[in-house]
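1. What would the 3D arrangement of this be:
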Amino acid sequence: MADPSERPPKRRRGLGIWFKIGFLVVAAAAGVWYVVANWDETGPALRQIGWGAALASVPPVVGAGIAGMLAWRRLLADLGHPLPVVAAGRVFYTSQLGKYLPGSVWTFLAQVELAKQLKVPRAVSFAVSVLALVLSLAVGLGIAVVLLPFGAGDALRQFWWLWLILPVLAAAIHPAVTTWGINLLFRILRRPPLTVRPSGRGMLAASGWQVLSWCLMGLHCFILVRAAGAEGWSILPLAVGGFTLAYCAGVLFVPAPAGVGVRELALGAALATAISPQAAAAVVLVSRLALAVVDMGMAALSIHRTRHHEEST
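-> Presented below is the predicted three-dimensional model:
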């Protein structure tokens, strides 16, 4: 007869699998709807930019996703719960589909629940999700601060004010500041504080991965901007800085799925300082399509790996 003490873990595992299946079905359906619902606008923009440039812009987005995952994994290891790369990718990429549901809570919830199946405490994975979000925003806005004033056209005069927030961004990624902020949030939620604080070395390593992620995202935008008619390398600072600023603005606007609307408006405004508004709109639409396709593709790959892993165990 089986030991009764073994039954609860099996039940929890079953519930975890049902959560995973339900989340994936709903989030994937939302992602597909996100692409299909905007195809009337995206189709003409894709023809204007060209399939060649659109496809060439995809590999940098894939690289950015890998770097972002490695930043999240490094933070998780810094708090005492290292994961193998494949397992970390399975959690990270699957949870990213939560961006296509209204509100930012779904990505957090998915990361917490999926990491729990890998024996990461919910409090730790939640703290890492918050850390990763703060780090991503701080690094992304920092890149925008540095690069946008040196962009093409009228960017220097239009974005000078970003320099004013640079000291705030630098403070936001200091381990003492982030630990205080997370413990304050835990106190509000009536949860115990972190027992392990992030280290300076861990934050620096994760910041390096995040810098690479944002730069690759900006390279994706640069490829599209060049295809839209911009000439020369002087447009590169504007493409990278404008994209990071726009994407961060979309993340900060919580109600919009994947930052839709806000991100496009901010990126279009930045790019319009160097190319025509019509060309900027085409870049925005094709970029949105490329990011959505990569998100769903990397999630599908992680699901395939998960299924293969479960069948072999």
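2. Please make it C-alpha for all contacts and neighbour counts, starting now.
-> Noted.
3. Excluding chain neighbours, give the residue nearest to Ser302 in space.
-> With CA to CA, 6 or more residues apart in numbering as the criterion, Ser302 has its nearest non-adjacent residue at 4.8 Å, and that residue is Arg90.
4. from what I can see that neighbour touches Ala300, true?
-> No: taking CA atoms under 8 Å as the contact criterion, Arg90 and Ala300 are not neighbours in contact, 9.7 Å apart.
5. quick one, which of those two is more surrounded?
-> Each of Arg90 and Ala300 had its neighbours counted (other CA atoms under 10 Å), and the higher figure belongs to Arg90 (24 against 17).
6. Does that one belong to a helix, a strand or coil?
-> When the structure is reduced to helix, strand and coil (DSSP: H, G, I helix; E, B strand; the rest coil), Arg90 reads as helix.
7. and it, what is it in contact with?
-> For Arg90, the set of contacting residues under the criterion of CA atoms under 8 Å, 6 or more residues apart in numbering consists of Ala299, Ser302, Ile303, Arg305, Thr306.
8. will you turn these into JSON lines that also has neighbour count?
-> What follows is the contacts of Arg90, written out as JSON lines (neighbours: other CA atoms under 10 Å):
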{"residue": "Ala299", "neighbour count": "23"}
{"residue": "Ser302", "neighbour count": "21"}
{"residue": "Ile303", "neighbour count": "19"}
{"residue": "Arg305", "neighbour count": "16"}
{"residue": "Thr306", "neighbour count": "16"}
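9. what about Pro8, helix or strand, and which?
-> Taking DSSP states H and E as the definition, one finds Pro8 inside helix 7-37.
10. Distance from the chain centre to that helix, please.
-> With CA atoms, centre = their mean, to the nearest Å as the basis, helix 7-37 stands 19 Å off its chain's centre.
11. Proceed likewise with the subsequent sequence, for comparison:
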Amino acid sequence: MKHLKSALKIILVGVIFYFLFRNLLANWNEFEKMGPHFNFLHAALAFLAVMAAWVMSAWCWGRVLNAFGHQVPYRDVFIIYFKANLGKYLPGKIWQIVGSAYFAADKGIPEGVSITTSLIGQAYSVLSGISLFAASLLSGLISFGDDLSLMSRWSAVPVLIILLLVAIRPDLGQPLMNWAMKLIKRQQVRIRLPIARAVELFFLYLICWFIFGFGLWLFSNALTPVEIQLYIPMTAILAAAVAIGFLALFAPGGLGVREGVIALFLASVPGFPAPLPAAVAVGYRIIMTIAELIAFGLTWVIKWI
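-> Okay, here's the model as predicted:
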């Protein structure tokens, strides 16, 4: 049985890397087309920002674990988070959560806790991201033309209210989470978070988006100068694109969906260089994927330190 488990782990890792590298190779031609004027310093800074955002994302999940009464050293949180993280590139949306439960069990974290906290972490990531996008629409930082902008502003109001309500009362999403758990034949989850802790988690995940968004802005500057005033709209667009990609059940890791949404929305942002949205979306995906691979590799290094 032990040898079978080892073989299955090797096969699973192999499948994950197949999908990852297939995506990288498919997009690399676009990366090469960016030309001789590509600013590698800005690209390197973008990579560092993305790495910082991933590191904080793992820390945020550690805070969720802490909220459920589990004090887990960051070293272990990092290992669990980034070993499981690549599971999102497998078809289906459950492998990252299943992987998290599997690796967390090695650290003595019960399956119910690891699954619940993983779901809550992803929920806060999506909630904070879409809230940022809705707030940007409402404030006029993002617009899609006069008529559409007016309609989108009004529609953003109830959406933002609902999102913020769920953010401070995550137990409202418990029936949906339990329905998902029933589908994958896992135990039901119980969500009990004080409002103060819920607000803390919402803002921590929001900070993650601002760091990821800074990486997107820096990477755009690797191609051509982009005004700093576009930083917040770009961050909001990135957050919405990642959230939509996460919710797209047919797209492992949001592949294709995220890039399409980023390119579509960036093209509508006044002042954003017209020829670049697609190149920025694809190039930033490559940067993020490389960062994820490096973080995954670091889990093996940290494990033996």
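12. where does the TM-score land?
-> For these two chains in superposition, a TM-score of 0.86 is obtained (TM-score structural alignment, normalised by the length of structure 2); 297 aligned residues with a CA RMSD of 2.7 Å.
13. for the residue most central in space within structure 2, what are its contacts?
-> The central residue of structure 2, meaning the one whose C-alpha is nearest the mean C-alpha position (CA atoms, centre = their mean), is Val242 at 5.8 Å. Remark: with contacts taken as CA under 8 Å, 6+ apart, Val242 of structure 2 is in contact with Gly254, Arg258.
14. how near is whatever residue of structure 1 lines up with it to Gly43 of structure 1?
-> Alignment note: Val242 of structure 2 maps to Tyr247 in structure 1; criterion TM-score structural alignment. Between Tyr247 of structure 1 and Gly43 of structure 1 the distance is 22 Å, computed by CA to CA, to the nearest Å.
15. repeat for Leu83 of structure 1
-> 40 Å.
16. Between the two, tell me which one has more neighbours.
-> Applying other CA under 10 Å to Leu83 of structure 1 and Gly43 shows that Leu83 carries more neighbours, namely 17 against 14.
17. What is the aligned counterpart of that one in structure 2?
-> The equivalent of Leu83 of structure 1 in structure 2 is Val72 (alignment by TM-score structural alignment).
18. need the strands for the stretch 151-300 of structure 1, in chain order.
-> Taking DSSP state E, counting those that start in this stretch as the criterion, the stretch 151-300 of structure 1 contains no strands.
19. can you give me the helices for it?
-> Using DSSP state H, counting those that start in this stretch, the helices of the stretch 151-300 of structure 1 run over residues 155-158, 166-172, 175-188, 200-227, 236-252, 262-271, 277-312.
20. nearest to Gly50 of structure 1, of the ones you listed?
-> Proximity to Gly50 of structure 1, assessed across the helices of the stretch 151-300 of structure 1 by CA to CA, is greatest for helix 200-227 (7.5 Å).
21. Grab the nearest non-local neighbour of whatever residue of structure 2 lines up with Thr42 of structure 1.
-> For Thr42 of structure 1, the equivalent position in structure 2 is taken to be Phe31, counting by TM-score structural alignment. If you skip the residues right next to it in sequence, Phe31 of structure 2 has Gly283 as its closest partner in space, 5.8 Å away by CA to CA, 6+ apart.
22. now Gly87 of structure 2
-> Once chain neighbours are set aside, the closest to Gly87 of structure 2 by CA to CA, 6+ apart is Gln96, at 4.3 Å.
23. And Ala290 of structure 1, by the same measure?
-> Val58 is the one closest to Ala290 of structure 1 (CA to CA, 6+ apart), at 6.2 Å.
24. Any idea how many residues pack against that neighbour?
-> 22.
25. ok, now how distant is Ile173 of structure 1 from Trp160 of structure 1?
-> Taken as CA to CA, the span from Ile173 of structure 1 to Trp160 of structure 1 is 22 Å.
26. Looking at these two now, which is surrounded by more residues?
-> When Ile173 of structure 1 and Trp160 are compared on other CA under 10 Å, the one with more neighbours turns out to be Ile173, at 23 against 14.
27. With respect to burial, which of the helices of the stretch 151-300 of structure 1 scores highest?
-> Here the criterion is mean neighbour count by mean count of other CA atoms under 10 Å, and of the helices of the stretch 151-300 of structure 1 the winner is helix 236-252, at a mean of 25.
28. could you give the angle of that helix to helix 262-271?
-> Our comparison of helix 236-252 of structure 1 with helix 262-271, counting by axes from the mean of the first three to the mean of the last three CA atoms, to 10 degrees, yields an angle of 160 degrees.
29. hmm, back to that, pretty sure the match of Thr42 of structure 1 sits against Tyr284.
-> No: taking CA under 8 Å as the definition, Phe31 of structure 2 is not a contact partner of Tyr284, at 9.5 Å.
30. check contacts around the residue in structure 2 that Leu238 of structure 1 lines up against.
-> Aligned against structure 2 by TM-score structural alignment, Leu238 of structure 1 finds its counterpart in Pro233. For Pro233 of structure 2, the contact set (CA under 8 Å, 6+ apart) comprises Phe133, Ser136, Leu141, Ile142, Val269.
31. So what's the residue count around the third one?
-> Leu141 of structure 2 sits with 17 neighbouring residues when counted by other CA under 10 Å.
32. Spatially nearest residue to it (excluding sequence neighbours)?
-> Using CA to CA, 6+ apart, the closest residue to Leu141 of structure 2 is Pro233 (5.9 Å).
33. The second one too?
-> For Ser136 of structure 2, the nearest residue in space outside its immediate sequence neighbours is Ile142; the separation is 5.7 Å by CA to CA, 6+ apart.
34. State the distance from that neighbour to Val301 of structure 2.
-> Distance from Ile142 of structure 2 to Val301 of structure 2, by CA to CA: 42 Å.
35. what's the answer for Asn221 of structure 2, then?
-> Applying CA to CA to Asn221 of structure 2 and Val301 of structure 2 gives a distance of 33 Å.
36. Met288 of structure 2 now?
-> Spatial separation of Met288 of structure 2 from Val301 of structure 2 under the definition CA to CA is 20 Å.
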